[in-house]
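Colleague: Next input, structure requested:
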Amino acid sequence: MPAERTREHTAPVAAARRRRLRADQARQLADLLRRQVLTGVFSGGVLPHEDAIGTDYRMSRNTVRQALDLLRAEQLIERQPGVGTVVVCEKYSHGLNRLQGLAETLYEQGQVTNEVRTVCPVPAPAPVAGRLRIPQHTDVLYIERLRRLNGLPLSLDLTYVPMDIGSRLLGCDLENTDVFRLLESLSGQPLGTAEITLEAVNADAHSAAVLQAPRGAAVLMLERLTHLSDGRPVDLEFIRFRGDRISMSGLLHRAR
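Modeller: Reported below is the predicted structural model:
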């Protein structure tokens, strides 16, 4: 009797463990396939058959199906009758190796256009004044732009610039020129360094509407404080990227 009870209790535990292991393997496989999906490895944008994927990665068919379900939930692939599983979403690679404007970073991937939604002087809120090292409530130039790549909304950029340079930005072509290029031209010196923070945040109603993203969808928030070569902070930006259209990449060196 005790042995029978032990088997009764251990059987559900073993089954749950198998399900958990399969879910873990599906997640691992999805990570490997995602990279190939985003880098265009699959010929013609069509993934191999489930059996072929299972053979290549030594995974069961159920595990492969779970992995593909995860990628479908991310809207990266979809099943098309008579064709198979196809790639339906392209993400653009945004390099983090160099300090560049968006048009400079993505010039090989298409045309970046800017819709200037707001440009005006505003009193600097305390956090902005502190980061730009100017007195609180001193005017700064506030710029809000919707950035599109190949006509599709990609990012919503909120920018603060000290007014001694910002006043001259007012007469510049902000629709067709990266702010970085204008800052270097107006200041007479190159940009030097930038401090960045990258995190995922939920899109607020305004951002979601502008980016044509679902309300509450996760967006990539890049906060960047850029300095001139002399160390002066000159540009504070809060950039919300559509996470389904951008991926961040970089080359890191281990300090010795």
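
Colleague: C-alpha from now on. contacts and neighbour counts both.
Modeller: Will do.

Colleague: could you say which helix or strand contains the spatially closest residue to residue 236 that is not a sequence neighbour?
Modeller: Distances taken as Cα to Cα, 6 or more residues apart in numbering place residue 225 nearest to residue 236, at 4.5 Å, with adjacent residues excluded. Counting by DSSP states H and E, the element that carries residue 225 is strand 218-228.

Colleague: One more, so I can put them side by side:
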Amino acid sequence: MGEQAKASRSGIQRELPVAIHSQISGQFRSKIASGEWPANYRLKSEPELAQELGVSRGTLRRATSTLIKEGLLKQVRGRGTFVTSTTIEPAIAQKLSTLTEDFANQGVETTTEVIEAMLIDPPRPIAALLEVSPGGSVLRLVRRRSTAEGPVALLYNYVRADLTPGIEKVNFENASLFGTLEGRFALKIASARRTFSARAAEGSVAEYLELPSGSPVQYLEQVTYLSDDRPIEYSDVWIHSGRLRVTSLLSRR
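Modeller: Next comes the predicted model:
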């Protein structure tokens, strides 16, 4: 396929008196604004995008540089180019552990109630973050964690089914998610991107955490990556602020 045909299919109009790199940055800006590219979405590699758009890598680089200056994109060395979050994210260094592991390390007894565990066609933002192809499926796992005081956390996890065949049959009342991924499926979890923010508990979140509607909760969003840089899991976690505090141990050097 010729360069002109590729550009036409990508929406680039060379006859317009608008620079091609500006057209590309406008397309990317629209994808971010519409939510098609959600926060923390990783763009395809520069060679892939340039080929897909039918433009040179230099032209593509000018387009992405514009959005980086605007604060809509950011580059992470060795990882790629990501859509930035709409909120400020301090670079907090901490151990990649789960609530189950943290509770166990502290000797806190908890119970886990599995509310839902089923394969679904993922919503577009989650499919984008997990790089799930059209027609692919993910496990949606909904759990409530409780201590003797009552519910402390509500977790929604979305896991790529193509890398975890049969995961929907696992009993997650007794098994941890990361332990299952690493043990049963021999996947090597390497890193994750976590974002914390304050939210108001509404609807099912308030119901499952046994809070009045509108009560403040701590919200955690996470994308987990394997050692080969493939995303494996996305999670939404709501934490009962009155029963559980999230603490980070920081080191200046």
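
Colleague: Got a TM-score for the pair?
Modeller: TM-score for the superposed pair, counting by TM-score structural alignment, normalised by the length of the second structure: 0.59. Supporting figures: 161 aligned residues with a Cα RMSD of 2.0 Å.

Colleague: Could I get the contacting residues of the residue nearest to residue 236 of the first structure?
Modeller: With contact set as Cα atoms under 8 Å, 6 or more residues apart in numbering, residue 225 of the first structure has these partners: 131, 194-196, 233-237.

Colleague: What residues in the second structure pair up with the strand holding residue 225 of the first structure?
Modeller: Following TM-score structural alignment, the aligned partner range for strand 218-228 of the first structure in the second structure is 216-226.

Colleague: thinking again about what came up before, can you turn the buried part of the contacts of residue 225 of the first structure into a PyMOL selection?
Modeller: Buried residues among the contacts of residue 225 of the first structure (16 or more other Cα atoms under 10 Å), as a PyMOL selection:
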select buried, resi 194+233+234+235+236+237
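
Colleague: surely residue 179 of the first structure meets residue 102?
Modeller: No: here residue 179 of the first structure does not reach residue 102: they are 9.5 Å apart, not a contact under Cα atoms under 8 Å.

Colleague: any idea how far the spatially most central residue of the second structure is from residue 131 of the second structure?
Modeller: With distances taken as Cα atoms, centre = their mean, the second structure has residue 223 as the residue nearest its mean C-alpha position (3.5 Å). From residue 223 of the second structure over to residue 131 of the second structure the distance is 11 Å, taken as Cα to Cα, to the nearest Å.

Colleague: shared neighbours of those two, anything?
Modeller: With contacts taken as Cα under 8 Å, 6+ apart, the residues that reach both residue 223 of the second structure and residue 131 are residue 231.

Colleague: after superposition, how close is the match of strand 218-228 of the first structure to the first structure?
Modeller: Superposed on the first structure, stretch 216-226 of the second structure shows a mean distance of 0.8 Å to its aligned residues (mean Cα distance after the TM-score superposition for the first structure).

Colleague: Could you pull out the buried residues of that stretch?
Modeller: Per 16+ other Cα under 10 Å, stretch 216-226 of the second structure contains these buried residues: 216-225.

Colleague: For those residues, name the two members farthest from one another.
Modeller: Maximum pairwise distance in these, criterion Cα to Cα, is 29.4 Å, between 216 and 225.

Colleague: For the helix or strand encompassing residue 165 of the first structure, enumerate the helices and strands it packs against.
Modeller: Counting by DSSP H and E, the element that carries residue 165 of the first structure is helix 163-169. If contacts are counted by 3 or more Cα pairs under 8 Å, 6 or more residues apart in numbering; DSSP states H and E, helix 163-169 of the first structure sits against strand 139-149, helix 179-187.

Colleague: What's the local residue count around residue 195 of the second structure?
Modeller: The number of residues packed around residue 195 of the second structure, counting by other Cα atoms under 10 Å, is 19.
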